[in-house]
Structure formats: C-alpha cells, structure tokens
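>>> Need coordinates for the below:
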Amino acid sequence: MDREVEEIHRQHAELLARIADEPWPVPLPQEVPVMRERGVGRVFVYGIELEVDGRIRVCVDCGAERDWLVINQDEHVWVRCRCGHQWYEPQLTRYWFLAAWMDDEGPAFATLEDAIVGYGFDGALRGSYWN
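Presented below is the predicted three-dimensional model:
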C-alpha cells in the first residue's frame, strides 16, 4: 500500500476514534484527504438499508431497499443497485463515504467497471440480496 493510502487510513481511523461517542449525524471535519489520483474512485458494498435525510433509499428500477455498491469518485458519491441502476446521491459526501468505508480490504480491481462486475452490480444478479 502506498504512503498516501496509508495516511488516509490513519487519518480515517483517528476521525472514527474522535467521533465514536458522538450522536449521529456528526459533521465531519474538512481535513480528510482526497486521493491524489483524481477520478480513480473507491467502492464498498453497503449491505443494509441506506438512510439519507431520514428516508430509506429505494431503487427506482427494481424496488431494492438494501445491498448497494457505494462509489466515491473525486468529491461525489454514487449508489448502484444490483440491477445495474446507478445514481448520484448529493447528500452523501466524501466524508460520509470515508466514515462508512471502515477500511474495507476487499479485492482490488483495476477499473471501476471491473469492481462493478466483480461485486455483482452489473445487472446479472438483479433481485438478489447477499445479506
């Protein structure tokens, strides 16, 4: 793992330790770093219901209520359903992503498309839940 990623992990762990006892939602500080390679992105599988501003998100294409692929590219967070539908979620920030990511050490993929297929969010598993 390169030094920049290690530093992000270290700062993420410090951030989680600082906010562990605070009620949610917690305003996350602005000092969380951005990866230097713009546009590369990171992903993780969010297997539970996704609540944003007090509302559970539901896929408009298939009606799924949980089991999302959450994608962080630059400053934006996208949510993708197993049916292949994807949308930009403006209320979810890079800081939310880092707090929810929890140092996911899942498989490494060369491209975002590889991650989408590898995690099963390309539409082939439409209607399936893993959790």
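
>>> rest of the way, CA atoms for contacts and neighbours
Noted.

>>> Residues in contact with the helix ranked longest in the chain: which ones?
Looking across the chain with DSSP state H, the single longest helix is helix 3-19. When contacts are defined by C-alpha atoms under 8 Å, 6 or more residues apart in numbering, helix 3-19 is touched by residues 26, 32, 33, 35, 98, 99, 103.

>>> Can you lay out these as CSV showing neighbour count, secondary structure and distance to residue 13?
Shown next, in CSV, are these (neighbours: other C-alpha atoms under 10 Å; DSSP: H, G, I helix; E, B strand; the rest coil; distance: C-alpha to C-alpha, whole Å):
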residue, neighbour count, secondary structure, distance to residue 13
26, 10, coil, 15
32, 15, coil, 11
33, 16, coil, 13
35, 15, coil, 16
98, 22, helix, 10
99, 16, helix, 9
103, 14, coil, 8
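
>>> Second chain to compare with the first, below:
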Amino acid sequence: MDDLPPADLRLDLDRNRFMIWRRPLVIDGEVRACPTCESYRDLAILATQGRVWLRCSAGHVTPEPRLDIAWYNRHCGPTDATFDTLEEGLSEYGL
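Below is the predicted model:
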C-alpha cells in the first residue's frame, strides 16, 4: 500500500506535527495506554524527527515504536492549523 496522502500533503520530517486521537488507540489488537497514568483517550500523537510519540492529557510522553511516519501520514488528514509550540497547539484543543 502506498504511503498516503499524496506526496505534497505528507509530513515534512523537519517539522514537528501532532494530531489529537480522542478515541482509544488500538495497536496490534491492544489498547495503548500511558505507562505512567494509564490514560487511553485524548492522546496527542506527535511526529518528529522520523519517530512517533504519544502524549497523554497529563503530559506524559512516551515513544511508540510500533507506529511510524507512514502510519501518521495515513491517519492525520489535512492540517487545519499551525502553532508556534506544542503547548500552544494542545491548549487550542483543550488538552
């Protein structure tokens, strides 16, 4: 399967991006929860430097090696806003 979306809409690896994942995130049949607080909803999925990280609403950040930039590109949809900092963006989404 091709890496979607089209090349002109794909993640720029030199820029930090994130999306909010409101529902439980299921990876390999397992609901992914924060290893610190066990939160499993309203995760920020961060993509930076070619890796994917998860940030729970309590602010714990953990790498997710089972997800890659191709997965991020397939699930992110179009960007509807840009923010100077991650905290500014998360605040805009109420996290």
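
>>> Report the TM-score for the pair.
The TM-score (TM-score structural alignment, normalised by the length of structure 2) is 0.79; 91 aligned residues with a C-alpha RMSD of 2.3 Å.

>>> Residue 44 of structure 2 should be in a helix, yeah?
No: counting by DSSP: H, G, I helix; E, B strand; the rest coil, one finds residue 44 of structure 2 to be strand, located in no helix.

>>> wait, doesn't it sit right on residue 54?
Yes: in this structure, residue 44 of structure 2 is within contact of residue 54 by C-alpha atoms under 8 Å, at 5.8 Å.

>>> the strands in structure 2, which residues?
Assigned by DSSP state E, structure 2 shows strands spanning 17-21, 25-27, 30-32, 43-48, 51-55, 61-63.

>>> most tightly surrounded among those?
When you average the neighbours per residue for each of the strands of structure 2 (mean count of other C-alpha atoms under 10 Å), strand 43-48 leads with a mean of 23.

>>> residue range for that strand in structure 1?
Residues 68-73 of structure 1 are the counterpart of strand 43-48 of structure 2, counting by TM-score structural alignment.

>>> which residues touch that stretch?
38-48, 77-82, 94, 97, 116, 119, 121.

>>> same deal with stretch 55-64 of structure 2?
Here stretch 55-64 of structure 2 makes contact (C-alpha under 8 Å, 6+ apart) with 34, 36-37, 39-46, 51-54, 95.

>>> okay, now residue 3 of structure 1: neighbour count?
By other C-alpha atoms under 10 Å, 8 other residues sit near residue 3 of structure 1.

>>> Residue 74 of structure 2 -> structure 1?
Aligned counterpart of residue 74 of structure 2 in structure 1: residue 99 (TM-score structural alignment).
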